[in-house]
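In: Coordinates for the following, if possible.
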Amino acid sequence: MGSSIVLMRILTPSEYGLIGALTIFIAFSALLVDSGFSRALLNRKHITDEEYSTVFYFNLLFSILLYLLLFAAAPLIAQLFHDPRLILISRVLFLSLILNAAGMIQMTLLTKKANFKGITRVNLAAQVIAVIVAIVMALNGYGVWSLVVQNLLIALFRTLFLWSYSRWTPLKQFSLKLLHSFTRLSYKLVTTSLINAVFNNIYPSIIAYFYPNAMHQVGYYNQAQKYQDIPFGILSNTFRSVSILILPEINDQTERLHRVVSKMMKSLAFLSFPIGFLMILIAEPTFLFLFQEKWLPAVPYFRILTLAGIISPFAFILNELFIAREKANYFLGVEIIRRLILVLLIALLFRYGIMGLAASWVIYTYVTLIISLILSRRLIRYSLSAFASDVLPYLLLALISSGIAWFITRNIQHDLLFIFTGSVIVAFFYLLFCRLLRLEMIQEIKEWIITQK
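Out: Sure, this is the predicted structure:
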């Protein structure tokens, strides 16, 4: 995080915009390379080394073929986004597809063993090495190439460390029959994930395509999206890691599934709402303090996208529920409906500029969560009203606490003092209200603290 702040202080929004415009191709291609097999491997209880090896060779070969296709398409991509620099940038950046493909099975093995500490160490080590090199390059005037090299080094070192940490190497075996055995679940998952990847990353591309010479706006939007997603991404990945292991084990116990999902929703609400409203409150002084004045135009995008980020982790839990119940058709069906809604919203709000596009994402996020809850009611009788009962107390208390903090801090001019005071006030009143109302999650935290003594 600190290193990213340093890079943003050195580099320009336009340089970040060049990378942001290509994000959709990287995300789409990475999922296409995986083809849903990693998730299919996680869902199957007993896997042989031959099966792992088969998927490994498929991923690697497909990544090479896809890279060659993207290499040839680079001039078209540059023309699409009105910037000839993207030809060379994309050809170098897309090499990360091959590097990442070489470590997919090792990552799957660590996830299957619930070795999340190992995964964290691998990712952290790769990030540290890459960012040190990127900062040195940025300080020496390499501009956007600092970001390109950073992405490549993260992919390279993550894969090298995964090979070292997992201690798994592929057998010299490949079986089309074994590969085919995974396709029943994987093709639906990969179709869903591909749709997801395109639409989750489509906004920077829309801005780059429809607004020529606006790479700085792509940079503002992309970085606003990236930073608002950090806390919610951590929450989503944490709960997703737990749900991957728990939900498949109890997928035939409807009542127990209902209780587990309800508990996860309450836990997420307890954390997500106060974090989100605090982020909106302190957005402007935080951007000024961390990134300097040149990044202030990103603040409106950051605030509106945070309204979507607040509820995004809840959708992750419901998606895992559909997969655990082996309802990949639900998963796929929901994604298709969601994306049709998003296309309609983009068409309706595009005329209002980039803020209109951001608003379309927020509306879409809430509408599609409601759709997922309607389907979860059919699966485990976890309805929209049950969800509202679980999360509304935390939502209201977080909103009230943030309102109190805004009222007290509204005249503070010093950025760091505003951030500190606002954070303390939100945390104090939120925890106080939760305790006074004896909400379930605060009681559990109390019990956990007692057991640690």
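In: For the rest of this, base every contact and every neighbour count on C-alpha atoms.
Out: OK.
In: Report all helices and strands that the helix or strand hosting Q79 contacts.
Out: Using DSSP states H and E, Q79 maps to helix 49-80. Packing partners of helix 49-80 (3 or more CA pairs under 8 Å, 6 or more residues apart in numbering; DSSP states H and E): helix 13-34, helix 86-93, helix 96-101, helix 104-112, helix 176-181.
In: one more time with 7 Å
Out: helix 13-34, helix 86-93, helix 96-101, helix 176-181 (3 or more CA pairs under 7 Å, 6 or more residues apart in numbering; DSSP states H and E).
In: which stretch among these comes nearest V55?
Out: Between V55 and the helices and strands packed on helix 49-80, the tightest spacing by CA to CA is seen for helix 176-181, at 6.6 Å.
In: Compute the number of surrounding residues for the closest residue to S383 other than its chain neighbours.
Out: Nearest non-adjacent residue to S383, counting by CA to CA, 6 or more residues apart in numbering: R377, 4.5 Å away. Neighbour count of R377, defined by other CA atoms under 10 Å: 15.
In: same check, this time on I336
Out: Neighbours around I336, by other CA under 10 Å: 16.
In: Next, the closest residue to S53 other than its chain neighbours: secondary structure please.
Out: Leaving aside its chain neighbours, S53 sits nearest to P170 (4.8 Å; criterion: CA to CA, 6+ apart). Three-state assignment for P170 (DSSP: H, G, I helix; E, B strand; the rest coil): coil.
In: One more, so I can put them side by side:
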Amino acid sequence: MSLKAHVARSTLWSGVQIIGNQATSFLVFLVLTHFLSPGDIGVVALAVSFIEIMTPLMRAGLPEALIQRETLDELEADTCFWSGVALSLVMGAALFLAAPAIARSFASPALGPVLQALSALLPITALSATHEGRLTRSFGFKALAVRTLIANLIGGAVGVAMAIGGYGVWSLVVQRLIASFFSVVFIWISCRWVPRLRFSMVAFRRMSGFGAHMTLVTFLMSLNGRIFDFLLGFFMGPAAVGYMRVASRVLDMVTQFAVNPLTSVALPTLSRLQQDRPALSRAFIRLVRTSALMTFPAYFGLAIVAPDLVPLAFGRQWAASGELLSILCLSAIPITLQYFTWPAMAAVGRSDQASLGISAIVASATVITAIAAPFGLIAVVIAHVARTYLTLPLSMYLLRRSTGIESRPVLTAILHPLAAAVVMGLALLLLRPLLHDLHPTTRVAVLIVAGAALYGGLVLTTARALVKDLKTAFSRS
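Out: Below is the predicted model:
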């Protein structure tokens, strides 16, 4: 099978994995929002934020180093596994002990026990990190998809049952723990690789040269995604975090569907082409263009329907989150591009450049949020969107410097999807007031159908070459 066919097939299975994961986790979250207050949701979001920013440090970039290698070394794989297990135990214990102090610093007593319970996710996750890396480098996304779907169905079922039974915050905590446990079980069954009890300091140093920068990149990316939770929790309290979490959770779900099936295959795909820069550039452009084709209409359409959609799904008490979501969706362009710049840099061994760019992004996010926080939650979100556009030129410059990929062909590749999505968004914006007398459910349905029909027609009539290229790629899978 050709690399292009591998990418297409892996993208499809990655999509299955993401849809299953998002559907079950979003269902649990949706149920919880009807049982919990914004403050309760904020507490869970803060606890999860600590886990997510510590996970890259626990992985130390070693599974990513296995993926990036042109050939797989079994000694490196064993070293990767045992390093991850040791680091996870140390970091999990440290987080467990520090949880009470963290809860006091955020003036949220409920945060402590939730954070202590979720600290177990670090060693649980470490048990599957190397297996996941082995499957990823061999494009084993079908196995990854099946195990994620089954594990999340089990965890989701338990979480929903507990929420209905009145267990509140702990419903989401238990759901995450159970899903992670069964994920480990199923990935060991799928991979059928058992690590040998051996460790090589030479192999560790060899991988950590790449992994150190990759760790910094993934850590900063996680911090960038969660910096608002920390700063909002510090400046405004858990309730503000809760409103932001509902808005960002909906956007995350859309991003997972539209972007992540492609970003999940970006590193192994581009790594295979690291010695052929013209082919690397073509593959990068194809990934970005395909992502834009799905991301732009999803984001722009969501911006229009969010004020109706969020109260319908979560309840009237979350109407403020709908306003926040509409603003967040305006960051479609930089999000689409930046999701692929960092894997491209890592694929050619220049994760140091990626860490430089993300450091600037995190620093700017911290400064802008701290400045905007006294003016309210809306001001913080507007500042966040503005910051994504202001830092985009730096990301594109570092991409060209690291990989030789020029900005102009990348931007040209997204023009057709962008133009079609903008026209669709403007049309829906004009149509929405005309539907004012309809029930919100009917109004959302009409807007979605109209937007999909208009965007699909525009793409089919103005970007036939793009559609033909995509059809050819997936028909070979």
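In: counterpart of the residue nearest to S53 of structure 1 in structure 2?
Out: When structure 2 is aligned by TM-score structural alignment, P170 of structure 1 is paired with P195.
In: From C80 of structure 2, how far off is that match?
Out: For P195 of structure 2, the distance to C80 of structure 2 equals 9 Å [CA to CA, to the nearest Å].
In: Would you mind telling me which of those two has more residues around it?
Out: C80 (31 against 16).
In: still on that earlier bit, in structure 2, what range does the helix holding Q79 of structure 1 match?
Out: So helix 49-80 of structure 1 sits over residues 74-105 in structure 2, by TM-score structural alignment.
In: Contacts for stretch 249-256 of structure 1, please.
Out: 257, 324-325, 380 (CA atoms under 7 Å, 6 or more residues apart in numbering).
In: List buried residues within those.
Out: Buried members of those, scored by 16 or more other CA atoms under 10 Å, are 257, 324-325, 380.
In: Need the counterpart of A114 of structure 1 in structure 2.
Out: Looks like A114 of structure 1 aligns to F139 there (TM-score structural alignment).
In: Burial check on the residue nearest to that match when sequence neighbours are not counted, number of neighbours?
Out: In this structure, F139 of structure 2 finds its nearest non-sequential neighbour in S10, 6.1 Å apart by CA to CA, 6+ apart. Neighbour count for S10 of structure 2, taken as other CA under 10 Å: 24.
In: so which helix or strand takes in the counterpart of I414 of structure 2 in structure 1?
Out: Under the alignment (TM-score structural alignment), I414 of structure 2 pairs with V391 in structure 1. Counting by DSSP H and E, the element that carries V391 of structure 1 is helix 384-409.
In: Average offset of that helix relative to structure 2?
Out: The superposed helix 384-409 of structure 1 is, by mean CA distance after the TM-score superposition for structure 1, a mean 2.2 Å from where its aligned residues fall in structure 2.
In: Please identify the buried residues of that helix?
Out: Within helix 384-409 of structure 1, judged by 16+ other CA under 10 Å, the buried ones are 384, 387, 390-391, 393-395, 397-403, 405-406, 409.
In: Then stretch 186-205 of structure 2?
Out: 186-188, 190-191, 195, 199, 203-204.
In: Over to stretch 201-221 of structure 2?
Out: Under 16+ other CA under 10 Å, the buried positions of stretch 201-221 of structure 2 are 203-204, 207-208, 210-221.
In: Report the secondary structure element holding whatever residue of structure 2 lines up with S241 of structure 1.
Out: If you follow S241 of structure 1 across to structure 2 using TM-score structural alignment, you land on S264. Using DSSP H and E, S264 of structure 2 falls within helix 260-272.
In: what sits against the residue nearest to L36 of structure 2 when sequence neighbours are not counted?
Out: Counting by CA to CA, 6+ apart, G168 is the residue found nearest to L36 of structure 2 once chain neighbours are left out, at 6.3 Å. Counting by CA under 7 Å, 6+ apart, G168 of structure 2 makes contact with 32, 35-36.
In: Likewise for A344 of structure 2?
Out: Contacts of A344 of structure 2 (CA under 7 Å, 6+ apart): 267, 270.
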